[in-house]
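S.K.: Here you go, sequence then predicted model.
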Amino acid sequence: MKKWFMRILGSIALLAVVLVGGFYLGGGMTLVARIIAPSFPDFPQAQTQLVAGQQGKLYYPTQTPFDLDVLLAKGDRAEPTTGVGTLFMPEGASEDAPVPAMILLHGSGGISPGREMEYGQMLADNGYAAFVVDYYAPRGASTEINYMRRVLSVTEFDAIADSYGALKLLRTHPEIDASKIGVGGYSYGGMAARLGMDDRIRQALIGDAPGFAAHVDYYGPCFQNLKSDKITGGPLLTLRGTEDASNDLAACVEREQEIEAVGNVVEAHVYEGAGHAWEVQVPRQLSPKSPYVAGCEVQYDDIGHSSMGGTPIVDFPLETPRIERIAARMQSGSVMNPCVHYGYIIGQDDETKAKTDAVLLTFLDTYL
């Protein structure tokens, strides 16, 4: 149980976890990044077309942009990658009666007991297909890899790329309604599900094809502002707790208002007394050493470069390789350190889970 608890302690955004100090090693950072970045695995051949009756583990084409500027550039800088996920199909799905679907993105601790796979099955039991994406495994960041190595080498933009790759794949399944596919995620994955609403990202990853029909953000941190002036169109559901300090609730309201301001529906729920990761099967407790970002905002410009308070975080040539970008993130502690705080409630809360399960299903019944 302790092993799983340690895996989810850092289920906030990558920047909050790695920029606490102690990683700044000057000129040796590129070498350190090479040591930290795992090798990509040799996966089976990716599928681009699904057939009736298909479910279980699937491999599909995606990419590894690492940073937003690479993703938006739509060139060959993002490394081609084979994604992986597990598809749950409900009974009764058929070509004559295709079902809506949800793509689920895990938190920074990876797929955790009580959460992603269980929600995949729960959705299938309620008439939805569900595809649980593992965005760590395609980049060598398996559960056998140290937690810090995983969060340093895989970003929210990699998770977003995987979600759109999964969208393209599921649209080929004869028993899934291609017009009714949503995306949701938990913590780090929830942030990715929300950031992926930026229409520039949709255009970069799937061109003129429609985006997701709905988005669900379970307690995703809100300190990143993509400054999006156009959103893909699907409604957004957000679920947060008052005792989850990893969610700066004031910042989350700002992000939600920005999405509403460009014409999207936002349904926001905040649960009194709820902490972080209330579905995960570890005892609810205060995690005093878990870091989070509050009181600061990371902003992105039109080409995807990030800064905070006018100080650049990502500001280097597009051709900069992934290893150098990992090193750059490791060195940005001096920018982020004033915004890093510690300690929030995390763990199983059955009462909040029951409430949010009901809200989730009502939301999906309404919009999918």
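M.R.: Perfect, I can see it now.
S.K.: CA atoms for contacts and neighbours, from now on please.
M.R.: Will do.
S.K.: Tell me where the protein has helices.
M.R.: Assigned by DSSP state H, the helices in the chain fall at 2-8, 14-18, 29-36, 68-73, 116-125, 147-153, 156-170, 188-195, 199-206, 249-261, 322-330, 333-336, 350-367.
S.K.: then this one, side by side with the first:
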Amino acid sequence: MHTVAERWEWLEPHVVVVGPEDDRPRPAALLFHGCGGMRAHLPRYAEAAKAAGWRAFIVDSYAPRGWSRTFTLTTVCTGLVLRGYERAGDLLAAIQGISARPDVDASQLAVAGWSHGGWAIMEMMSGEPSPGAFGVADPASVDLSGVKAAWLAYPYIGPFAFNRMKAWRHCPRVLALTARKDHLTTVRNAEMVNAMIRNCGSEVESWVADGTHAFDEPTNNGPMRHHPELTEEALRRFRAFLGDAAPHA
């Protein structure tokens, strides 16, 4: 089993970094893809973070594991492997590793997750960091106090998300994006989860977008349909959310 530091050493070569071309410490947004892996919409969010004065780090959970998109669509997306509470170890490693960079302000971090990535964020926030939890040997070694904001884009909160109503141990500011036509959850279920997070002490902004799951991804797959106009609105809200979290970036 990896330590957190070993997990970061494993992940770091596959992280895409986008940001202003300077070396001063800046707020950092950590972006975590959905179960389909690295897709074309994530660099657009990274550019939105850059425009807000942030550095963005797109973390690929699949390349270090040698997993193809075909494999993950049939295993991760169906809940057979790497459930959110297991992937949370990647988030902890990224938080610790990116916080140590001299060009990052470790006191101003945002985590952003789409679908499966949002599930992993929620598991990290709610789970007990006992040895071996989240698939890493020393999860308690990671300080979450620098995480000031969480962007949850249509997070998976279905049957395998056993802890979706469990109180968070760290409660940053949250923007919770729910897709009204999401085939994986109802708006009512999402709002119940949002209310739980709000009751923990988080400031939670809830946006119900009139689209399908993964509407901001430029593909049409099954019940999911790309919605260009809603995508532009999501990008605008993401940039504004980061701007509010660190107005002097």
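M.R.: Great, that's in hand. All of these numbers come straight from a predicted model, not from anything done at the bench.
S.K.: picking that back up, tell me the most buried of the helices of structure 1?
M.R.: The highest mean neighbour count among the helices of structure 1, using mean count of other Cα atoms under 10 Å, belongs to helix 188-195: a mean of 29.
S.K.: what's the angle between that one and helix 249-261?
M.R.: 30 degrees (axes from the mean of the first three to the mean of the last three Cα atoms, to 10 degrees).
S.K.: In terms of secondary structure, what does helix 188-195 of structure 1 contact?
M.R.: Judged by 3 or more Cα pairs under 8 Å, 6 or more residues apart in numbering; DSSP states H and E, helix 188-195 of structure 1 is in contact with strand 99-105, helix 156-170, strand 176-186, strand 215-218.
S.K.: Which part of structure 2 matches it?
M.R.: Aligned by TM-score structural alignment, helix 188-195 of structure 1 falls on residues 116-123 of structure 2.
S.K.: Can you pull out the residues in contact with that stretch?
M.R.: Contact with stretch 116-123 of structure 2 is made by 32-35, 83-88, 91, 111-113, 151-157, 161, 163-164, 168, as judged by Cα atoms under 8 Å, 6 or more residues apart in numbering.
S.K.: Ok, stretch 72-83 of structure 2 next?
M.R.: Contacts with stretch 72-83 of structure 2, where a contact means Cα under 8 Å, 6+ apart, come from 35-37, 120, 160.
S.K.: Max pairwise distance over these: which two?
M.R.: Pairwise distances across the contacts of stretch 72-83 of structure 2 (Cα to Cα) peak at 19.0 Å, for the pair 37 and 160.
S.K.: Return the closest of the contacts of stretch 72-83 of structure 2 with respect to residue 189 of structure 2.
M.R.: Lowest distance from residue 189 of structure 2 to the contacts of stretch 72-83 of structure 2 (Cα to Cα) belongs to residue 160, with 14.0 Å.
S.K.: Please identify which of residue 37 and residue 160 of structure 2 sits among more neighbours.
M.R.: Comparing residue 37 of structure 2 with residue 160 by neighbour count (other Cα atoms under 10 Å), the higher total belongs to residue 37, at 22 against 14.
S.K.: Excluding residues flanking it in the chain, which one is nearest residue 84 of structure 2?
M.R.: residue 120 (4.1 Å; Cα to Cα, 6 or more residues apart in numbering).
S.K.: scratch that, residue 178 of structure 1 is what I was asking about
M.R.: Excluding its sequence neighbours, the residue lying closest to residue 178 of structure 1 (Cα to Cα, 6+ apart) is residue 171, at 4.5 Å.
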